[in-house]
Structures are given as C-alpha cells and as structure tokens.
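> Show me the folded form of this:
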Amino acid sequence: MTKKNVNEMSFLDHLEDLRWHLIRATLAILLGGVVAFLMSDFIFDTIIFGPKKMSFPTYKYLCQISQFIGIDTTFCAEELPFRIQNRTMGGQFSAHIWTSIYAGLIIAFPYVVYQLWHFISPGLHPSERKHSRGFIVITSLLFFLGVLFGYYVVTPLSINFLGTYNVSTEISNEIDISSYVALVRSSSLASGFVFELPIIIYFLTKVGLVTPQFLKKYRKFALVLVLILSAIITPPDIASQVIVAIPILLLYQVSIYISAIVIKKQKRQTK
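Alright, predicted model coming up:
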C-alpha cells in the first residue's frame, strides 16, 4: 500500500484494514494455540510445572549462591512443600485451553507485531520507515527476553516464597491448578510486556508526548512506580523486588537515551 493510497482511504477504509490485520493476528494466535494444545505434555510437565521442581536451574544457582555466602534458604530443599490439585470438573480442561491460548500468543507474537507494523507503517514517511526497519525484531526480542526473565526469575521466586510460606503447621498447602497456572502465566507475560518500555517510549517521543527532560525530571516518581510494580508481580520480600526492579530501571534509563536519539533526529529533519 503506497502513501498515496493511505491518503485516499476513508476512516471506514482504515477500520476495515485494521479489522483484517486483527483477524490475521488472531488466527496466528489460534494456530499457535492449537500447536501448544497438541504439545500438552511438554507445555505442562516441562514448562508450567518446571518451576515447581527443585531441579529447576534458578533454584540450583540460588542454592549455590546461598551456600557460598553461608545462608540457609529454601532454595536448597529437596522439594517444595505443596501439591497442585484440581477441585472442579472442568478445571484441567479450562487450564489446558487457556494455557494453550496464552502460549499461542507468545509463539505468534512476532507475527502479531508484524501485522501491527504493517498497519501503521504506510502512514509513516519513507525516512521514518527506513529507520524503523528493525521494529519487529527489536520488539519481539524485548518481549521474549521479558518472558524468559519472568519465567526464570519472577516465577520461581514467587513459587518458592508463596509455596513455602506457612502461618501454622496445622495448614497444608494444596494449590488449585488454576491458581498455579495463573501465577506462572501472569509473571511471564507481565514481564514480557514490561520489557516493551523502550518501544513505548520511542513512539510516545515520536508523537511528542514525552521528552528526555520529562523522563529525567520524573525519574524519582518512576522509581516509586517501578518498586510498586515489582511488589505486585513478585512475592512480598525485599530481595525479589530488588531483583525485578533492577532490569526495569535499566530499561527506563535505556528509554531516556532512546527518547534523546529520537529528539535529535527530529531536530535534524526540521533544519
């Protein structure tokens, strides 16, 4: 679609174009979901229930670090003191369906971004499209890095803390499958979307909503928001919150540099 075609399109034409992009993106997610549904043994036994096993890589590394500095922690236990169970007739089937759909979203994410980019790119100037060719790759890379961070860092920290927390010996932890799967899913996906912060700042700078000066001025407020976000997606212990907050703060700093680069390019084009 050329720039001229875009200028000649009516509002309804743009809506129709967007509808087809959303349909293609949805079909890609469903296709990825079907693949995940058929690979249920690997998805659940290896991925979903991986952080429940003490052989999970994160626990091994944290156990080694704890032993090195001489701290007794639950990361070195033989197993986590809780069971996963299903209390409803459709619980396992529901978990299977929704886990497959979210897995489909992760699998199809680059194509979803491609459809989004294919919709907005015709409205950009040729020079803007040229400088944004790596949009799909960078956006997908940041998302996958975030998902991996959520899965290997946030999820095991949350499961280890909440699964071993006990207010009384009279209470045994028997976790419902929907609660467990929701924790793994939300921790991974939330981290994936949080890692998109540089991309969001890039576009907000392009449209003039934020500037490097604005980001620097409100850095202290951003720090507070980051700590609040870390407290939401992690168990309520300081160590976990700090571990999660560090990469988010680094992403915020990177976003400032990206915003500054965008402003410099815009000033050059106006000269």
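> going forward, measure contacts and count neighbours with C-alpha atoms only.
Will do.
> where along the stretch 1-150 of the chain do the helices fall?
Using DSSP state H, counting those that start in this stretch, the helices of the stretch 1-150 of the chain run over residues 3-8, 11-38, 40-41, 57-69, 91-120, 126-131, 135-149.
> can you list these in JSON lines and add distance to residue 186?
Below are the helices of the stretch 1-150 of the chain laid out as JSON lines (distance: least, CA to CA, whole Å):
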{"stretch": "helix 3-8", "distance to residue 186": "38"}
{"stretch": "helix 11-38", "distance to residue 186": "17"}
{"stretch": "helix 40-41", "distance to residue 186": "19"}
{"stretch": "helix 57-69", "distance to residue 186": "18"}
{"stretch": "helix 91-120", "distance to residue 186": "10"}
{"stretch": "helix 126-131", "distance to residue 186": "33"}
{"stretch": "helix 135-149", "distance to residue 186": "10"}
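> and for comparison, fold this next one:
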Amino acid sequence: MSDPKQPQSEGTEETFISHLVELRDRIIRAGLAVIVVFVSLVYWAPDIFRLLARPLMMNLPKDGKMIVTDVTGSFFVPMKVTMLVAFVIALPIVLYQIWAFVAPGLYQHEKRLVGPLVGSSYTLFLCGMAFAYFLVFPTIFRVMAHYNAPLGAEMTTDIDNYLSFVMTMFLAFGVTFEVPIIVVLLVRTGLLSVNKLKEIRPYVIVGAFVIAAVVTPPDVFSQLILAIPLIVLYEAGIIAARLLVRKPPQTDADKENKEGSAVG
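Got it, this is the predicted structure:
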C-alpha cells in the first residue's frame, strides 16, 4: 500500500531543489556581471588606485609619498580597489538578480515598494561615498597634516592601511546616507510612528556622536562631519515619512471612540 504523503513530500523536495538551482543561477549571473566589469577595468587598476589616493596625495607635504610594506601590496591593493569599483558599478545587476529571485514570493503592493526602495538606496549609498571622497577625505587629511607638522613627523601611510581606512569611511557614510530610507521603512511598517521618532530625537543625536567618535579619527572636526549629516538625514527621514506614508483611514468605531472621548 502506497503512502499518500510520499507524493507530497517528493513535490516539496522538487520545489526546494528547483529554488536552489535558481538561486545558484542568479548568483552565477551576478558574479559574472562583477567579473565582466572587473576585467574591463583591470588594465586601468593603477589609475583607479591613484584616483582613490588623490585626496591624500593632495594633502601630503612636498615630495610626500605612500609606502608599501608588503611585498605583493603594490599589485594586490590596486586589484582590490578595482574589484570594489567593479562591484559598485555592477551592483544594479546584482540587486536585480536578488529581486528576480524573491519577487515571486512577494505581494503586489510589496513589489511596487521594492523598486523605488532599491533604486533610492543605491543612489543614496553612492551619494554617501561621493560625500566622503570629495568633502570628508580632504578635510581629514588636511587636519591630520596640520597635527603632524608641529611634531616634525613625516606623514606617510601604507597603501593597504589607506585602503582599509577609505573602505571603512565609504561604508560608514554610505550607510549614514541610508538613514532616510530606514526611517521611512520604520514608519511604513508600523514599528515606529512619526511622533515617536520625534520623541527619541535626543537619543539619536547622542548616538550619532557616539558612532562618529568610533568611526572617524579622534579629532572633533572629523567627528562633526559624520555626526551632523547623520542628524540632518534623520530629520529628512522624518519629513519624508510624514509626506510619503499615508495614515490608515479611520473606521466608524474609531470615529465613535474619538467622539465619545471628546464628550466625556
């Protein structure tokens, strides 16, 4: 006698395997997109690294140079930078592959939300990186050079350490510029209200300065150029949430309760 549960379990197993196969294909396509962009850029890897190092080189003393302490650093560091640039350029394709995988399991209203959410998140992350590159890096390096001058210390840095520093700053400011998206999502999902976000504003301000103190160099000015944008973006998120998130319509019971409380 056959087990009636066996066909159902086999169907579930086949569905699971098909999802794994699709996930594998999506990962391969996303990886190929990054590799294709990387191969297209690898010839210019030294130029890309020089472009990344430009904010520091502009603020080094005359005849100042970067150093290499690892035997293979002069080869692998530009390759790492080029790979990261390739990933940022190919990120829309990577995000599309993720979207194509999860889209069949989403409701229609969720699908309408994902597109603008992903696009705005990617744009804001790039804005955060640009803010760090064009404003934060020159400011920090200028301040550090000012501190080093009275000490008679020569301002040089290893290219691997420099890469680690700029990647940390890119990530910090990229995530910082995502704050409006996070705030809007918190309100839209009902986890927090706009009024509650206003109430916790003092804690957010303190948290912004704590994060800035951990991420940026120890001077006050460097901390301010991260903490202030974080606070401003939080306020922008509150404004965006007030404009974009619609209040649920009041039911008859809500109106009666409101009228009853007013009479009482």
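> Fetch the TM-score of the aligned pair.
Remark: TM-score between the superposed chains equals 0.74 [TM-score structural alignment, normalised by the length of the second structure]; 240 aligned residues with a CA RMSD of 3.3 Å.
> returning to what we had before: of all the helices of the stretch 1-150 of the first structure, which one comes closest to residue 220 of the first structure?
Closest approach to residue 220 of the first structure among the helices of the stretch 1-150 of the first structure is made by helix 135-149 (23.2 Å; CA to CA).
> The closest one vs the second structure, average offset?
Aligned to the second structure and superposed, helix 135-149 of the first structure gives a mean residue distance of 1.5 Å (mean CA distance after the TM-score superposition for the first structure).
> what packs against that helix?
helix 91-120, helix 177-194 (3 or more CA pairs under 8 Å, 6 or more residues apart in numbering; DSSP states H and E).
> mind putting the helices of the stretch 1-150 of the first structure in TSV, mean neighbour count and distance to residue 207 of the first structure included?
Shown next, in TSV, are the helices of the stretch 1-150 of the first structure (neighbours: other CA atoms under 10 Å; distance: least, CA to CA, whole Å):
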stretch	mean neighbour count	distance to residue 207 of the first structure
helix 3-8	11	19
helix 11-38	16	20
helix 40-41	14	43
helix 57-69	15	41
helix 91-120	18	13
helix 126-131	11	13
helix 135-149	19	16
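> Nearest to residue 163 of the first structure, out of those?
The nearest among these, by CA to CA, is helix 57-69 at 13.5 Å.
> Read off where the closest one ends up in the second structure.
Aligned by TM-score structural alignment, helix 57-69 of the first structure corresponds to no residues of the second structure.
> Need the residue closest to the centroid of the second structure.
In the second structure, the residue lying closest to the centroid (CA atoms, centre = their mean) is residue 175, at 3.7 Å.
> who's in contact with the alignment partner in the first structure of that one?
Under the alignment (TM-score structural alignment), residue 175 of the second structure pairs with residue 193 in the first structure. Neighbouring residues of residue 193 of the first structure by CA atoms under 8 Å, 6 or more residues apart in numbering: 143, 146.
> I'd like to know how far residue 41 of the first structure sits from residue 49 of the first structure.
10 Å (CA to CA, to the nearest Å).
> returning to what we had before: out of the helices and strands packed on helix 135-149 of the first structure, flag the one nearest residue 78 of the first structure.
helix 177-194 (19.8 Å).
> Any idea which of the helices of the stretch 1-150 of the first structure gets closest to residue 174 of the first structure?
Residue 174 of the first structure lies closest to helix 91-120 among those, at 14.7 Å (CA to CA).
> Mean per-residue distance, that closest one versus the second structure.
Helix 91-120 of the first structure sits 2.0 Å off on average (mean CA distance after the TM-score superposition for the first structure).
> Now do the same for residue 116 of the first structure: its match in the second structure.
Residue pairing (TM-score structural alignment): residue 116 of the first structure is matched to residue 98 of the second structure.
> do the same with residue 213 of the first structure
Residue 213 of the first structure maps onto residue 195 in the second structure, by TM-score structural alignment.
> List the buried residues in whichever strand or helix holds residue 259 of the second structure.
According to DSSP states H and E, residue 259 of the second structure maps onto helix 252-263. The neighbour-count check on helix 252-263 of the second structure (16 or more other CA atoms under 10 Å) flags nothing as buried.
> and what of stretch 201-216 of the second structure?
204, 205, 208, 209, 212, 213, 215, 216.
> Repeat that for stretch 139-153 of the second structure.
Residues of stretch 139-153 of the second structure classed as buried: 139, 140, 141, 142, 144, 145 (neighbour count, 16+ other CA under 10 Å).
> again, but for stretch 234-247 of the second structure
Under 16+ other CA under 10 Å, the buried positions of stretch 234-247 of the second structure are 234, 235, 236, 237, 238, 241, 242.
> Surely the third one touches residue 181?
No - using CA atoms under 8 Å, residue 236 of the second structure makes no contact with residue 181, being 9.7 Å away.
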